[in-house]
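Need a 3D model of the sequence below.
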Amino acid sequence: MNPSRRTVLIAGAAAGLFPLPAVAAARPRAGATPPYASYWYPDSLPAGSPGPGITWRSLKSWRAAEDPDLAFNAATVPLADRFTPTPANPTARSGQARIQALVSFGPTSGNPSQGSATADYYALTHWAYLDELVFWGGSAGEGLILAPNAPIVDAAHRHGVPVLGNIFLPPVAYGGQLRWTRDLVQQDASGHYPLAAQLVAVAAAHGFDGWFVNAETGGGNTALGRAMLGFVKELKALAAANGQRVTWYDAMTVNGTLGWQGALDSQNQAFFQAADDMFVDFRWSAATLAASGTKAGQLGRSRYELCAGVDVESDGSGTPVDWDAIVPSGTPHVTSIGFYRPEWTRNHLPADRRAPEDFHAADDRFWTGRSLDPSRPDPTDPWRAPAVSVADRSTVTSLPFATVFNTGHGLRWYEDGAVTSDAPWNHLGLQDRLPARRWVVRTAGERPAVSFDFADAWRGGSSVLVDGELDQPVVVDLYATRLPIGVNSVVELTYRTDAGAVNVEAAVATAEPSGPGTPPPYTYLAVNPDNNRTPVNPVNGWQTVTVPLTGLTGPLTGPRTLRGPRTGTGTGTVHALGVRLTATEGPVRWRLGALAVRNTVTGPAAPTGARVTGATGGDLRLAWNAAPGAVRHYELHRLLPDGTRRFLAGTCQCACFLTGLQPEQGEKTARFELRAVGELYTTSAPVTVTHPW
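Here you go, the predicted structure:
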């Protein structure tokens, strides 16, 4: 295994960004053809043969029409618009520092296109603080150019975050060859850069948002530097015309040599000017960042288009950082932040402590801070978490809005409170828009624990659990929104009380808080199944209650409680959603399984043309035609001979790979049911697909 980047720095060798080394990906048995995220060399391939589970490919020869895995890898969720609500605390700012994260979700050749059968996965959920995600990878033994897989892009886009693929030209010490750099920047007879056009075509076909260019192979000269600059300029022009972005990493200089500057200066200024932004190498200082911000302004650029690299691969939230050099608390931010490998929150956990709740505890600590409440940062915390400095964003702006608090991984799969698959899983494309401020809890008494819980769920793999004495009423903020409501609008909650007894109220605000760090001006609406509400018969202890929002039109200036019938005919906007819990018997364990705001309920149309497109034993490739209208995702179940349905997979794409299927006793033909799932989690009529054993 290659040494870590930190070890290389300590040894005094070349600095830089080094993805995971080439390793054989975990693959199904021989003969299967599972889809994985695509990766390439620019043109020429290495000498010899690839390792197990690795396929060597040339980007120059790639054609979308000839890519057998494109249907599995093409993201379908468009990049959502975001807004910035009133910050949760007075130190979190909007319009200043942005956050970029370079994340390796797996080895270059080992990123499944549609999730996998384990809950042990970096299920990133704190999208509200991110401005750009780089799908980190590339290695000399696998491929240098890595396209993001569809689940990551779909989850990020749902939260308004663009995703970039990675171009990694490794140092010679890590197998880099200068010919690969020359391959990337080759020109045709007309002087154009054909691989720039290929990269833009790949991003367009796969549905992601551009490229991170990391050129770290030494030995170049001024001619190569000029060629690289011309390549980046053309890549940026083509990318911009297609709504894509380009980020440059501070490594190669304009002379074609390596020289990590840790600053914006004459050695990398031309590359910064050719790109949308630049990741500044880790060797920055307070002085070089201050000078870099000033220089960006002199060039007519924003200082926040410079991301100061913060290496958290080894120590995560224990990493010592000169935060005042980047995001000082008393003066404007100096630059943006570039996190290198925040998946430490998963990777540092020992193998026997990688349950989903362990990961989310570490991830909340990283993004929120030691207080675990973004409305109350701990001023003594040496780790200045993003929530302390950067205002969160939201994409919850239109009806219908619904969530089942699905984090994109789980120990089982639930539907209507019942287990329909007992297999662990991950698939970030199925992730909901999740509460950004985790967890803002307002109470005059003892603060309960609030978390995503994986022991039970209404739908998907997780629910929100509130656990504690609740000796005083507790308000849990859930969503900052801009939801238009009218006379037919309702809020719907599905919840369950596992211990104690509790009075439940929906917290709904139709105006912004009075200032940063102040609570929303909530109105509290009883959602217990009485008081003229509309309960649904309990299922496995869960109950769903629908509460009309009539009478909540227009801004409110302070909290109020409404329990009786309300009237009103106007319209308004919901700015915040939460719940208020008042215990009548404790201690309390209460879980929220679903939340929706809607006008009417309609189900999606069914997909058509479902078919098996490839089969090897119990490994199947399926495809279908998209259902007309709005579809959140598709779900596949197996209909067993005894009439029960077993969940197999969900995907946002119109193709799915199933592996390891076995016939039931006496079963000659397998039967599958495909359904479209709408934004309110209503489902279409089933479409049946059969496959003979």
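
hey, let's count contacts and neighbours off CA atoms from now on
Fine.

how far does the longest helix seen in the chain sit from the chain's center?
Across the chain, the longest stretch assigned as helix under DSSP state H is helix 222-241. Centre-to-centre, helix 222-241 and its host chain are 29 Å apart (Cα atoms, centre = their mean, to the nearest Å).

ok, now stretch 95-103?
Offset of stretch 95-103 from its chain centre (Cα atoms, centre = their mean): 14 Å.

ok, and for it, which residues are buried?
96-103 (16 or more other Cα atoms under 10 Å).

so what does the helix or strand that contains G309 touch, helix or strand wise?
Using DSSP states H and E, G309 sits in strand 306-311. With contacts taken as 3 or more Cα pairs under 8 Å, 6 or more residues apart in numbering; DSSP states H and E, strand 306-311 sits against strand 277-280, strand 336-340.

Burial-wise, tell me which of these comes out on top.
Burial of the helices and strands packed on strand 306-311 is given as mean neighbour count (mean count of other Cα atoms under 10 Å); strand 277-280 ranks first at a mean of 27.

what ranges do the helices span in the protein?
Going by DSSP H, the chain shows helices at 5-11, 70-73, 150-158, 178-184, 194-206, 222-241, 269-274, 286-298, 344-347, 356-368, 386-389.

Nearest to L411, out of those?
helix 356-368 (8.2 Å; Cα to Cα).

got the contact list for that closest one?
Here helix 356-368 makes contact (Cα atoms under 8 Å, 6 or more residues apart in numbering) with 119-120, 122, 126, 316-317, 345-346, 349, 372, 374, 385-388, 409-410, 438, 452-454.

circling back: make TSV out of the helices and strands packed on strand 306-311 and add distance to T573.
As requested, these are arranged in TSV below (distance: least, Cα to Cα, whole Å):
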stretch	distance to T573
strand 277-280	35
strand 336-340	32
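
what sits against G191?
Applying Cα under 8 Å, 6+ apart to G191 gives no contacts.

Next, work out how far apart it and R5 are.
According to Cα to Cα, to the nearest Å, G191 stands 37 Å off from R5.

one more, for comparison:
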Amino acid sequence: MTCVACGPGLIHHFSTVHHPPYAPVWYPASILRWSPGDDPDREFNQSRVPLAPRELNTYRPMNQQSRVEKARVAACVAFAATPNNLSQGVLDHAFYACGYWQYIDILVFWGGAAGEGLILAPNPHVTDAAHRHGVRVFGNVFFPEAGSGGRSCCVDAFLTRRADGSFPVADKLIEAARFYGFDGWFINQETDRSGDDQRHGEFRDFLAYASERKPDGFMWYELSGSLAEDNVRILQDGKTRVSDSIFLDYAWMSERRGDKRHTLRDSAATAEKAGRSGRDLYAGLETVQGRGDPEVAVKHVSLALFRPDHETMKASGNGRDLEKFHEGEATFWVGGRRDPSDVPQGTRWGLARYIVERTPVLRDPFVTHFNTGHGTAYYAQGKRVRTGGWANLSLQDVMPLYRWVVDPERAALKPRFDYEDAFEGGTSLLLLMPHEAARPSLLPLFQAQMRVTPQTEFSVVAKPDEEEWECLEIAVALKQAPQEFLRIRLEPQERINGWVRLRGTPDSTVSGTAVQLGLWVRPPVPAPIRLGQLSVLTAELAAPPAPTDLKIQQSIPLSLNRRALRLRWKPAAAGAPSSSPLRHYEVYRGEDRSVLLGATLNTCFYVESLERDRLEKETPLVVCAVGPTGHRSGVAKTVVEW
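Okay, the predicted model is just below:
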């Protein structure tokens, strides 16, 4: 009997387009039959955000105990069940909206199962957010244990060679990563352990072949939990770079090789003897069961986190309670005190104690709306245009790195994300300070490596409950004095749907590289203040050019008065005048743009459900382009005829 996964092959979701677009899932045989031109979801699954450069900022690490320029972090995160990773987000706020990217170097898009598909590509909205923060994203190849449905024939099919010695599956993995816009693959082989040495050798050849064609794109899961003379060639074989990195199984905590305990120090030494850094090894930490000590691991190697999303989602009712969601995230990444500068020794997680954060804020224009990428409503320029939950990490802004460090210690200022109101997206930054507070508070928000001159304009969009602005100023620290914050006064300039834009510029003596950016908040603060935008610009940004040629590619009846739609449009013609780059597109019902259907960075969108309004004969749809500061273009139009 032919194995369904390794014989004729399956390609998940691609047999029909009468469904929402999902992240691609394959078996070894089906990926060989895949090509972008045959994939009806191809444009839905392409990430549009290039990998941002980022810097390790040593001027003010969040935690003075962290190991500067040492360990890195890989995180294996599951966002949905293998076949259910929607390409353009979900209409529900209960989603793992990762926000501590500053501690992650590689995100492994975790998934794969014997009955669902062994090869899973990441969906683009997760890749978009990761790339915006400078984090590489790897798809996942998972060969489960035989007891969980794993089959040796699937491993054989994966490792099949051509007559010239090349690996066709490796070629397809590289092609898929390049086409969909992610960075590499995590290879986890737990099915066939009957001939470990032989299998190791076959995978070594596979990875060496792949790495020659796509350097720095493959991570290997090493079940032995250590690197020694008998398996070092899976990392480096003489002058041949085989793997980009290795995830060491949790066995590193207890493994013995012969009579001698084989430690992470030994594994790091083996890597370095082979000409590689010990930091290319990632010691597995099992966050679900609480196995592994990060303090031990970071002394010699890097850290590999399995399912850091698990406890956060579990403690927050699978993400439904947003306050508990952020509490759980903060506990994991920055410790129980919710302060990355103050993580007690012996804290189980609180990775800020061990890992120095990295920043992608390297140049202007820099704009953030403090949008976490999910919410219970959606706002455009301060107007609510959607009521109801949503999650789309393509829309997530660069998140504040100092979350939250408030100076001086025990300051009265209490910052937090707020979902009750926003200027753009679903979140604002809420600042609370009691009336009786006596001292000003410094709130650092971002590390940076950004040029500042007297022509640089700092802008804040805020909404106070009372008209008082003297309490709010920009705080900037320059490279020549990285611990000293300058204060830049802000003046109100315009009102936008109940919000106020404040602007300020440095005085004529200020010139240099900004390494920290934040806010001064001075009492008395008459009421809570919401921040909906913070920007650093040297030139005004207008709306990007409008898209064109909006068309309904497919209309799918769901009931008498309800349809799903596949929409496509074209970007503005090349050479169209613009002083603003594209941030994303928004799709609205109605020409007044009062009802948002969704948003994307792609030039296509799936409308999950469009309901007919009473007995209307036509429903107008429009698409507009949105710039970094929220300025919106004109629209492309079409109508749905009922």
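
Which member of the buried residues of stretch 95-103 of the first structure is positioned nearest R179 of the first structure?
Set against R179 of the first structure, the nearest of the buried residues of stretch 95-103 of the first structure by Cα to Cα is L102 (25.7 Å).

Now do the contacts for the alignment partner in the second structure of that closest one.
Aligned by TM-score structural alignment, L102 of the first structure pairs with C76 of the second structure. C76 of the second structure is in contact with 107-110, 304-308, counting by Cα under 8 Å, 6+ apart.

The second structure: matching residues for stretch 396-416 of the first structure?
Mapped onto the second structure using TM-score structural alignment, stretch 396-416 of the first structure covers residues 361-381.

what's the first-to-last distance across that stretch?
23 Å.

Okay, buried residues for that stretch please.
Buried, per 16+ other Cα under 10 Å, within stretch 361-381 of the second structure: 361-362, 364-381.

for stretch 378-398 of the first structure, same thing?
Neighbour counts using 16+ other Cα under 10 Å place 378, 382-397 of stretch 378-398 of the first structure among the buried residues.

Over to it now: how far is its first residue from its last?
Stretch 378-398 of the first structure has an end-to-end distance of 34 Å (Cα to Cα).

ok, and the closest non-adjacent residue to I167 of the first structure?
I145 (4.5 Å; Cα to Cα, 6 or more residues apart in numbering).

The second structure: which residue goes with that neighbour?
In the second structure, the residue paired with I145 of the first structure is I119, using TM-score structural alignment.

what separates its match from F79 of the second structure, distance-wise?
From I119 of the second structure over to F79 of the second structure the distance is 15 Å, taken as Cα to Cα.

Looking at the two now, which is surrounded by more residues?
I119 (25 against 22; other Cα atoms under 10 Å).

residue contacts, the more buried one?
If you count contacts by Cα under 8 Å, 6+ apart, then I119 of the second structure has 25-28, 112, 139-142 around it.

Tell me the buried residues within these.
Buried among these (16+ other Cα under 10 Å): 25-28, 112, 139-142.

thinking again about what came up before, closest to T688 of the first structure among the buried residues of stretch 95-103 of the first structure?
V103 (38.4 Å).

Go ahead and confirm the closest one touches E343.
Yes - using Cα atoms under 8 Å, V103 of the first structure is in contact with E343, at 6.3 Å.

From T638 of the second structure, how far out is whatever residue of the second structure lines up with A670 of the first structure?
Taking TM-score structural alignment, A670 of the first structure has T619 as its aligned residue in the second structure. Going from T619 of the second structure to T638 of the second structure by Cα to Cα gives 9 Å.

Next: R193 of the second structure.
57 Å.

Which of those two has more residues huddled nearby?
T638 (19 against 15).

residue in the first structure matching the more buried one?
Looking across to the first structure (by TM-score structural alignment), T638 of the second structure lines up with V689.

Not counting sequence-adjacent ones, nearest residue to that match?
Nearest residue to V689 of the first structure in three dimensions, chain neighbours excluded: F672, at 5.0 Å (Cα to Cα, 6+ apart).

List the residues that contact the one you found.
By Cα under 8 Å, 6+ apart, the contact set of F672 of the first structure is 636-639, 688-690.

hang on, isn't A438 of the second structure packed against P523?
Yes - counting by Cα under 8 Å, A438 of the second structure touches P523, with 6.4 Å between them.

So for these two, which sits in the more crowded spot?
P523 (20 against 12).

Please pull up the equivalent of the more buried one in the first structure.
So, by TM-score structural alignment, P523 of the second structure is matched to A583.

residue contacts, the nearest residue to its match once chain neighbours are set aside?
Distances taken as Cα to Cα, 6+ apart put V502 closest to A583 of the first structure, at 4.2 Å, once the chain neighbours are dropped. Shown in contact with V502 of the first structure (Cα under 8 Å, 6+ apart): 581-585, 588.

Now the buried members of those residues.
Using 16+ other Cα under 10 Å as the burial test, those include 581-583, 588 as buried.

Where in the second structure does the strand holding G309 of the first structure fall?
Mapped onto the second structure using TM-score structural alignment, strand 306-311 of the first structure spans residues 281-286.
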